[in-house]
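Trainee: Here is the input, now give the coordinates:
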Amino acid sequence: MAIMQGAQLFRDTNGEVAQLHGIGVQRFGDRWYAYGEIKNNGNLFQGVACYSTTDFVTWRNEGTVLEVGEDGSITGPERIIERPKVMRCPQTGKYVMYLHVDGKGDYAYAHIGTAISDAPTGPFEFLNTMQFRGYESRDIGVFQDEDGVGYILSEDRPHGTHIYRLSDDYLSIVEDVICLRGTNYWAGYESPILIKKDGVYYWFGSCLTGWDCNDNMFATATDLHGPWSDFTPFTPEGSHTYQSQCDIIVPLDGADQWHAGRFLYIGDRWNPDDLGNSPLVTLPIDIDDRRAVLQWRDSWDNTL
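Mentor: Just a heads-up that it's a prediction; the model follows:
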């Protein structure tokens, strides 16, 4: 059995709290690899941690895979760097990490950062930062489609949330596929997630309410260019997504990630006074036929 709690602190095999805040997850081979913000000492950059698992219960600490840079550098300890996400580029075989890279203790810089490695466990070499046509980029998500094309989702406060198509080597942006604001909402959605099931794309995101939680939303389409459905909640209205902000939705079974039957929702339950011990909400989410439903469970069995 692999019993999970509705909300919990992941711990590694040494009993330490896994620093998986702003988590990104991908399956490489027979293990899932999770990347997270290290938050032991506040909100400034402390490196990117990596852990691996086969069941989301037992976690192996793979170390700090992107280290803090020197003072004054783009990855220095005075920067805000968040939302680490990793994909393996099928053209080059490289593992590419994407980050929300921001300013020195503020959110004035608003770029996408890239880093690269030969292995999912790093070490990752930081390459550069970018903005597509000068658009701001804060919270990000990533998605790889069945044809191997990679995408970045990027929240841009003045315009909405973009889906960007990546170059063949995954290191630059070549197309702004679509940019949307929320339904009856002034902005785009942060902490964006994109998955695909049986030919339908599901786009998830969180409203802009700072550290406070809100009713996260989702929309669907059969083409990334649209048309997209209205954004609607996937938890009971007023539940504030069970006091969480969506981070990642992980396909758990099926022949491939685009035809899975079971999915795991992971969301941050931020504690601004102790970010390093902020728990994660971890629940099965029902996704099918353009529907997404997340129901609360105190505990559940995630046996794979």
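
Trainee: C-alpha from now on. contacts and neighbour counts both.
Mentor: Will do.

Trainee: Just the helices from the protein, written as ranges.
Mentor: 240-243 (DSSP state H).

Trainee: For stretch 103-121, measure first residue to last.
Mentor: 27 Å (CA to CA, to the nearest Å).

Trainee: Go through it and flag the buried ones.
Mentor: 103-104, 109-117, 120-121 (16 or more other CA atoms under 10 Å).

Trainee: want to try CSV for these, with distance to I74 as columns?
Mentor: CSV is the format used below for the buried residues of stretch 103-121 (distance: CA to CA, whole Å):
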residue, distance to I74
G103, 9
K104, 9
Y109, 10
A110, 12
H111, 11
I112, 12
G113, 9
T114, 11
A115, 12
I116, 16
S117, 18
P120, 22
T121, 22
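
Trainee: I have a second one here; can you model it like the first so I can compare?
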Amino acid sequence: MKLKSKSTTLIVLIFSLLGVAFFLLSSLNYKNNNKHKSFVPGSKWTDTNGIHINAHGGGVLYYNGVYYWYGEYKASGRSGNTSLKGVSCYTSKDLYNWKNEGIVLKVDKDPNSEITKGCVIERPKVVYNKKTGKFVLWFHLELKNQGYNAARTAVATSDTPTGPFEFKKSFRPNKGVWPLNFTYQQKKLRTWNKKELKDWSAEWIASVKNGMLIQRDFEKGQMSRDMTVFVDSDEKAYHIHASEENLTLHISELTDDYLDFTDKWISVAPTGHNEAPAIFKQDGIYYMITSGCTGWDPNEARSFKSTSIWGPWQPLGNPSIGKEAHLTFRSQSTFILPVQGKEDAFIFMADRWQPRNPIDGTYVWLPINMMNGKPVLKWQDKWDLNTF
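Mentor: You can find the predicted model right below:
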């Protein structure tokens, strides 16, 4: 009886250990099976914890073998498009699987702060400055309860890519400075406030092209809304943003520490109504993809190229081809990501906005192909880096 009891206990123990082993193996297989091995544009994209990635309007920094994806942290409901948390960050080594690193720039509890809870923080972009050793975050800032009237750009810094980032300042750029590509005659024109002009009349369009809105904002600085930052091969950095009531793009050179503007800037495609700029460089040619201005609704993308950052920028038309190309596959550009270790490999990053419940917004990542000297975006239900 004693022997039988011990045998029974031993059998129960063995089966218990086998059960634990089976559970652990099943859990491991579950995790392996849920490890992303490809991109599925527009679908729900989960992080390593199985939670939908929350990094909208974002950009990616590659540093010391790791990709850092920064974005707007969205919340549920209509108030979710205001900043209730701050800027989020995710890390990856393969671009498919992303670990949540938390909020790297937090909104301020102080109601008098420019980045107080409830302000609007959009399009965060982080670049690394080799001279200072600082990670520099630029973003579009709208002050709380002011709608989109502030139209400011803002900067923060950190000693590490995962923060915390310290807010430095916000402002309207290029105060009291004319663009490099303005003529002497344009600088002398005085059309603003002379008389009321009907929007989109021939005279109004000509006046905007000749600097009417630049003249309007000359003393207080130019508007800065949707933006990105581009670091060239010579480590010079440039701030590209929608300005002049979103009618015209501005490209501005940043100082050597990437914390301010040098007063060198140009206007691009005046009255073209471009926003959401994303830029890359291939074989000495600069390419830019933008969107039109239709609020949260998708529209047809545009593209440009130039042999110099200072232009002239040649329009190339819609880079998207195929079904829903007229809506950029129901998404809007946020950044163009160079893939490390692969020559001339670039990923078009875009968001599918969900304004009624912003946290549910998804991401559309597509490879950029070059055809006849133009960037081309073609829809793919599923793809991986072997595409390049």
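
Trainee: Tell me who's in contact with the counterpart of V136 of the second structure in the first structure.
Mentor: Under the alignment by TM-score structural alignment, V136 of the second structure pairs with V96 in the first structure. Applying CA atoms under 8 Å, 6 or more residues apart in numbering, we find V96 of the first structure in contact with V86, M87, R88, C89, T114, A115, I116, S117, Y170, L171.

Trainee: make it 10 Å
Mentor: 85-89, 114-120, 122, 124-127, 169-171 (CA atoms under 10 Å, 6 or more residues apart in numbering).

Trainee: Tell me which residue of the first structure lines up with V268 of the second structure.
Mentor: By TM-score structural alignment, V268 of the second structure lines up with L180.

Trainee: Could you report the neighbour count for that match?
Mentor: Counted with other CA atoms under 10 Å, the neighbours of L180 of the first structure add up to 16.

Trainee: give me every residue that touches the residue lying closest to K305 of the second structure once chain neighbours are set aside.
Mentor: In space, and not counting its chain neighbours, K305 of the second structure is closest to Y287: 4.4 Å by CA to CA, 6 or more residues apart in numbering. The neighbours of Y287 of the second structure, taking CA under 10 Å, 6+ apart as the test, are 278-281, 303-307, 309, 313-316, 336, 373-375.

Trainee: Could you verify my assumption that T53 of the first structure touches Y35?
Mentor: No. With contact defined as CA atoms under 10 Å, T53 of the first structure does not count as touching Y35 (11.6 Å).

Trainee: who's more crowded, those two?
Mentor: Y35 (30 against 17).

Trainee: The counterpart of that one in the second structure: what's it in contact with?
Mentor: Using TM-score structural alignment, the equivalent of Y35 of the first structure in the second structure is Y70. Shown in contact with Y70 of the second structure (CA under 10 Å, 6+ apart): 54-61, 87-91, 101, 103-105, 123-126, 137, 161-162.

Trainee: I'd like the distance between the nearest residue in space to Y70 of the second structure that is not next to it in sequence and W69 of the second structure.
Mentor: Using CA to CA, 6+ apart and skipping the chain neighbours, the partner closest in space to Y70 of the second structure is C89 (4.5 Å). Noted for C89 of the second structure: a distance of 5 Å to W69 of the second structure, by CA to CA.

Trainee: who touches both of the two?
Mentor: Contacts common to C89 of the second structure and W69, judged by CA under 10 Å, 6+ apart, are A55, G58, G59, V60, W98, K99, N100, E101, T162.

Trainee: Could you pick out the longest helix of the second structure?
Mentor: helix 2-33.

Trainee: Find the nearest non-adjacent residue to the corresponding residue of the second structure for I140 of the first structure, please.
Mentor: The alignment partner of I140 of the first structure in the second structure, by TM-score structural alignment, is M227. Distances taken as CA to CA, 6+ apart put H241 closest to M227 of the second structure, at 4.1 Å, once the chain neighbours are dropped.

Trainee: Is it correct that the one you found is in contact with I251?
Mentor: Yes. Contact status for H241 of the second structure versus I251: in contact at 6.7 Å, counting by CA under 10 Å.

Trainee: Show me whatever sits in contact with both of these two.
Mentor: M227, T228, V229, S267.

Trainee: picking that back up, number of residues surrounding the residue mapped onto the residue nearest to M227 of the second structure from the first structure?
Mentor: Superposed on the first structure with TM-score structural alignment, H241 of the second structure falls opposite S154. The number of residues packed near S154 of the first structure is 29, by other CA under 10 Å.

Trainee: And S154 of the first structure, how far from D286 of the first structure?
Mentor: 25 Å.

Trainee: what sits against V149 of the first structure?
Mentor: C89, P90, Q91, F143, R165, L166, S167, D168, D169, Y170 are the contacts of V149 of the first structure under CA under 10 Å, 6+ apart.

Trainee: let me redo that: Y238 of the second structure
Mentor: Taking CA under 10 Å, 6+ apart, one finds 228-232, 251-255, 258, 261-262, 264-265, 309 in contact with Y238 of the second structure.

Trainee: Please pick the buried ones from those residues.
Mentor: 228-231, 251-254, 258, 261, 264-265, 309.

Trainee: Can you add distance to S27 of the second structure and give the residues you listed back as JSON lines?
Mentor: Shown next, in JSON lines, are those (distance: CA to CA, whole Å):
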{"residue": "T228", "distance to S27 of the second structure": "41"}
{"residue": "V229", "distance to S27 of the second structure": "42"}
{"residue": "F230", "distance to S27 of the second structure": "42"}
{"residue": "V231", "distance to S27 of the second structure": "43"}
{"residue": "I251", "distance to S27 of the second structure": "50"}
{"residue": "S252", "distance to S27 of the second structure": "51"}
{"residue": "E253", "distance to S27 of the second structure": "51"}
{"residue": "L254", "distance to S27 of the second structure": "49"}
{"residue": "Y258", "distance to S27 of the second structure": "46"}
{"residue": "F261", "distance to S27 of the second structure": "52"}
{"residue": "K264", "distance to S27 of the second structure": "57"}
{"residue": "W265", "distance to S27 of the second structure": "55"}
{"residue": "I309", "distance to S27 of the second structure": "51"}
